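**Q** Provided below are the primary sequence and the corresponding predicted coordinates.
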Amino acid sequence: MQEILIIDFGSQYTQLIARRVRELNVYCEIHPFNKIPEITENIKGIILSGSPSSVMEEGSPTLDLNQFRGKLPLLGVCFGAQLLAKEFGGLVEKSDSREYGRAHLNSLVPNDKLLKGIPAKSQVWMSHGDTITRLPEGAILTASTESVRNAAYTFEGEETYCIQFHPEVTHSTDGKKMLENFVVDICGCDQSYTPESFVESTVAELKAQLGQDKVVMGLSGGVDSSVAALLIHKAIGENLYCIFVDNGLLRKNEFEQVLESYKGLGLNVKGVDAKDRFYAALKGLTDPEAKRKAIGKTFIDVFDDEAHLIQDVKWLGQGTIYPDIIESVSVKGPSVTIKSHHNVGGLPDYMKLKVVEPLKLLFKDGVRQVGRSMGMPDHLINRHPFPGPGLGIRILGDITPEKVAILQNVDHIFIQGLKDKGLYDSIWQAGAILLPVQSVGVMGDERTYENVVALRAVTSVDGMTADWAHLPYEFLGEVSNQIINKVKGVNRVVYDISSKPPATIEWE
């Protein structure tokens, strides 16, 4: 399969480059600058990412660019362009002022392959503190901006292109066209990496990998585990055993609804009601990490009990996706733990199962496209992400069945309201949080002292950053009235207007 190799120097935008290339139906992989794979004939071109580092810093990321230059098409983005300049005789210096934000291209060279079809004054996004003040030997200037003379350049007689801006972000209005020029026209990729081709090749690989072996898989109702299960099911049919655990922390009626959806897809699914085991494990716990660990351990215990009822299981199916893989081998290593991962991780070593991960090369949007191509219903495909510990981390403080019931009813009114008003699909994630706070209220002629709930809704591309959703005031007012009137025990509703960063999407 044809491939573009993206060499990561630590930029926050590196995954975005990969997603833009994938949107062109071209396969690509991200590898850190210090762990570059063997260059095979399948690799048709290389993109050098940006970086938070400066090429002038001692110990900044670097590599031998002679192994690629002139042998394969090469695109240096921001730091990548500055590294190419520095390594081949150009000069990179500190800018007088940080060049950050929107800029407009001018002085475009008309015959440059990378800039083909890009109009004059095209908006691009700058994000750097250094600038290239002298081009390397053999380089030709191809574009400037108002404040950056050497905004784009190429090396004469070879397919090496350099730009000091970020074409992968939406603020660069013609950035996708530039990437298409590089990937399709310059590298010659045939754009055959489609959801349909992924399903075909993945099912064939799974058949070869699994044969007649049995696979057990824990389902969550989310899009990742659902699509992974459907792919494995296409390969081995009834030899896939799915387990869907009701931990007592799901959304209202979710256990029954999701089970029904899975049966409609022909999956071999067993529903397990383990609410009481989870409530017992959580009794008296208030610390978020302690709650997470209790939920995770109980899930493993329940899953282990159920898996042992199936004879001769050899594989564990998981819905791991590409960002999880990238994170574990990133330039800086795994990110600092802010909190335990929302989703329950792998099972303990004593289960002795091999792992199969059919989605490990896909981004979240790619997972959705694959699911859609297999006929998965929209209510599963478009389902908002939901944390593995469920409402356990949306109830601040200790967990009781009574608190869960209150939050389920609040959450149901909010989510159903978003769906009824046509707002649900424009939101990345939404939910309600039960606060450990009581407030004074008046209902009828009586004074009340009841619970406060917070509503949370965010917009995002991948969950790595998120903005609070600017929901209509009329909608928020209507939902607040419904919650207070219909959910006994709640007399105040607030709306969370924090973005990520600095806040996280979940409260715990």
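**A** Received it, and whenever you're ready, just let me know what you need. Keep in mind the model is a prediction, meaning the values are calculated, not measured.
**Q** Only C-alpha atoms from now on, for both contacts and neighbour counts.
**A** OK.
**Q** What residue in this structure is the furthest from its centre?
**A** Distance from the C-alpha centroid of the chain peaks at residue 445, with 49.4 Å (C-alpha atoms, centre = their mean).
**Q** Tell me how many other residues surround the residue lying closest to residue 153 once chain neighbours are set aside.
**A** For residue 153, ignoring the flanking residues on the chain, the nearest one in space by C-alpha to C-alpha, 6 or more residues apart in numbering is residue 141 at 4.4 Å. For residue 141, the count of nearby residues is 18 (other C-alpha atoms under 10 Å).
**Q** okay, now the one to match up with it:
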Amino acid sequence: MDERSFALGPGDGEVAAWIEAAVREIRRAIGEGRALIALSGGVDSAVAAALVHRAIGDRLQGVFVDHGLLRKGEKEEVLAALRDGLGLAVEAVDASERFLQALAGVSDPEEKRRRIGRLFIDVFEEAAQRLGPFDVLVQGTIAPDVTESGHGGGRLVKSHHNVGGLPASMRFRLVEPLRALYKDDVRRVGRALGLPEAILGRHPFPGPGLAVRVLGPVTAERLSVLREADARFLEEIRRAGLYGEIWQAFCVLLDSRSVGIGPDGGRRLGHTIALRAITSRDATTADIYPLPPELVRRVVQRIIAEVPDVVRVVWDVTPKPPATIEWE
């Protein structure tokens, strides 16, 4: 789609006018055919779905892929929000074993993203054959995805799987109605479309999921450790009433073992978890959220006590730049 058609102004009237223009452009781009949309449960894909659904109605079919790289309980939460909150037809596909096999032995972050992107398209093409025919694939790609992937005049920071991971032989035509927007404007569009806060208020989650938060090789065991640690971090943030104040909070599993002290007082070699909590407006820059010391203490105590084989927890306090929000 023509990015020049998607220049969003600051006021509510500009948002309404932008939505009207976007709906017209989506109808022109899709024509009379049917469209398939990749739904992750995140803000971007949900807003893209609501926008395209307004344009073409029940000719839009959602597909949610469980790639086995989700947070704890996320599949059930996401499907309920998408089906009940958006009223969309959503097909759930369990491809977790395929993604784990594709990532086996892969440590390089860029290669992880490329493999995930290619396999996503394979899964959607299979879904299209089963549910279709479909001419168009809708994605919730936004401006930082494009620029950080080295497109549109940006310098490569990291390849987002929905940009740098797409195969040249892909049979779909792409429609990306949010491609020129940043996260804050995506949320404004979503509110104007009437999406529930349960969707709009979710912290951003990378398309490659926990694969880029498990540093080094991705295995079922390492994913389980990260998933359990992350769940406790978010539980304590919600319990403290801080979830809505933080742009993004998550755990990272480091790719090196650390020496700790076991319950018997002896040497124990285990995992290291990093905590990250940031504030941002549009994800192009980010600052550290000042987590209260008592909250950090509770999180560390719970992770060490409740997550097997974790012996050390550290807190990442690096802003963007020089760091990126995600570690990979």
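**A** Thanks, I have the structure now. Source: prediction; values computed, not measured.
**Q** Just give the TM-score of the two.
**A** Once superposed, chain against chain, the TM-score is 0.89 (TM-score structural alignment, normalised by the length of structure 2); 321 aligned residues with a C-alpha RMSD of 2.5 Å.
**Q** counterpart of the residue farthest from the centre of structure 1 in structure 2?
**A** Here residue 445 of structure 1 is matched to residue 264 in structure 2, going by TM-score structural alignment.
**Q** Show me what counts as buried in stretch 92-103 of structure 1.
**A** 92, 93, 99, 103 (16 or more other C-alpha atoms under 10 Å).
**Q** Just the closest of those residues to residue 298 of structure 1, please.
**A** residue 99 (51.0 Å; C-alpha to C-alpha).
**Q** And that closest one, how close does it get to residue 179 of structure 1?
**A** Residue 99 of structure 1 sits 22 Å away from residue 179 of structure 1, going by C-alpha to C-alpha, to the nearest Å.
**Q** For stretch 209-216 of structure 1, which outside residues touch it?
**A** The contact list for stretch 209-216 of structure 1, computed with C-alpha atoms under 8 Å, 6 or more residues apart in numbering, reads 236, 239-243, 307, 312-317.
**Q** so stretch 68-75 of structure 2 matches what in structure 1?
**A** Going by TM-score structural alignment: stretch 68-75 of structure 2 matches residues 248-255.
**Q** Also stretch 33-49 of structure 2?
**A** Taking TM-score structural alignment, stretch 33-49 of structure 2 hits residues 213-229 over in structure 1.
**Q** Stretch 229-240 of structure 2 now?
**A** Counting by TM-score structural alignment, stretch 229-240 of structure 2 corresponds to 410-421 in structure 1.
**Q** Buried ones in the matching stretch, by neighbour count?
**A** So, applying 16+ other C-alpha under 10 Å, buried residues of stretch 410-421 of structure 1: 410, 411, 412, 413, 414, 415, 417, 418.
**Q** Stretch 143-162 of structure 2 too?
**A** Result for stretch 143-162 of structure 2 [16+ other C-alpha under 10 Å]: buried residues 143-151, 158-162.
**Q** show me the contacts for residue 462 of structure 1.
**A** Residues in contact with residue 462 of structure 1, defined by C-alpha under 8 Å, 6+ apart, are residue 364.
**Q** what does residue 51 of structure 2 give?
**A** By C-alpha under 8 Å, 6+ apart, the contact list for residue 51 of structure 2 reads 19, 22, 23, 193.
**Q** can you give me the helices for structure 1?
**A** For structure 1, the helices defined by DSSP state H cover 14-23, 79-87, 175-180, 195-210, 223-236, 254-264, 275-282, 288-307, 322-328, 364-373, 378-381, 401-420, 473-486.
**Q** Give the other helices and strands that the shortest one contacts.
**A** Here helix 378-381 of structure 1 is seen to pack against helix 223-236, helix 364-373 when contacts are counted using 3 or more C-alpha pairs under 8 Å, 6 or more residues apart in numbering; DSSP states H and E.
**Q** out of the ones you listed, deepest packed?
**A** Greatest average neighbour count among those goes to helix 223-236 (a mean of 23), per mean count of other C-alpha atoms under 10 Å.
**Q** What count of nearby residues applies to residue 242 of structure 2?
**A** Neighbourhood size, residue 242 of structure 2 [other C-alpha under 10 Å]: 12.
**Q** so how far is residue 55 of structure 2 from the match of residue 445 of structure 1?
**A** As judged by C-alpha to C-alpha, residue 264 of structure 2 and residue 55 of structure 2 stand 63 Å apart.
**Q** Likewise for residue 177 of structure 2?
**A** Per C-alpha to C-alpha, residue 177 of structure 2 is found 11 Å from residue 55 of structure 2.
**Q** Need the overlap of contacts for the two.
**A** Counting by C-alpha under 8 Å, 6+ apart, the contacts common to residue 177 of structure 2 and residue 55 are residue 26.
**Q** I figured residue 247 of structure 1 was touching residue 271, is that so?
**A** No - Residue 247 of structure 1 is not in contact with residue 271 according to C-alpha atoms under 8 Å; the separation is 10.8 Å.
**Q** Name the residues contacting each of these two.
**A** Contact criterion C-alpha under 8 Å, 6+ apart; residues shared by residue 247 of structure 1 and residue 271: none found.
**Q** Of those two, which one has the most company?
**A** Between residue 247 of structure 1 and residue 271, counting by other C-alpha under 10 Å, residue 247 is the more crowded of the two (24 against 15).
**Q** show me what contacts the more buried one?
**A** Residues near residue 247 of structure 1 by C-alpha under 8 Å, 6+ apart: 273, 274, 275, 277, 278, 299.
**Q** for residue 226 of structure 2, same thing?
**A** By C-alpha under 8 Å, 6+ apart, the contact set of residue 226 of structure 2 is 210, 214, 251, 252, 253, 273.
**Q** what does the first one align to in structure 1?
**A** Under the alignment defined by TM-score structural alignment, residue 210 of structure 2 corresponds to residue 391 in structure 1.
**Q** count of residues packed around that match?
**A** Residue 391 of structure 1 has 25 neighbours, counted by other C-alpha under 10 Å.
**Q** ditto for residue 175 of structure 1
**A** Number of residues near residue 175 of structure 1 (other C-alpha under 10 Å) recorded here: 23.
**Q** what do we get in structure 2 for it?
**A** In structure 2, no residue is paired with residue 175 of structure 1, using TM-score structural alignment.
**Q** wait, residue 175 of structure 1 sits on residue 163?
**A** No - counting by C-alpha under 8 Å, residue 175 of structure 1 stays clear of residue 163, with 10.9 Å between them.
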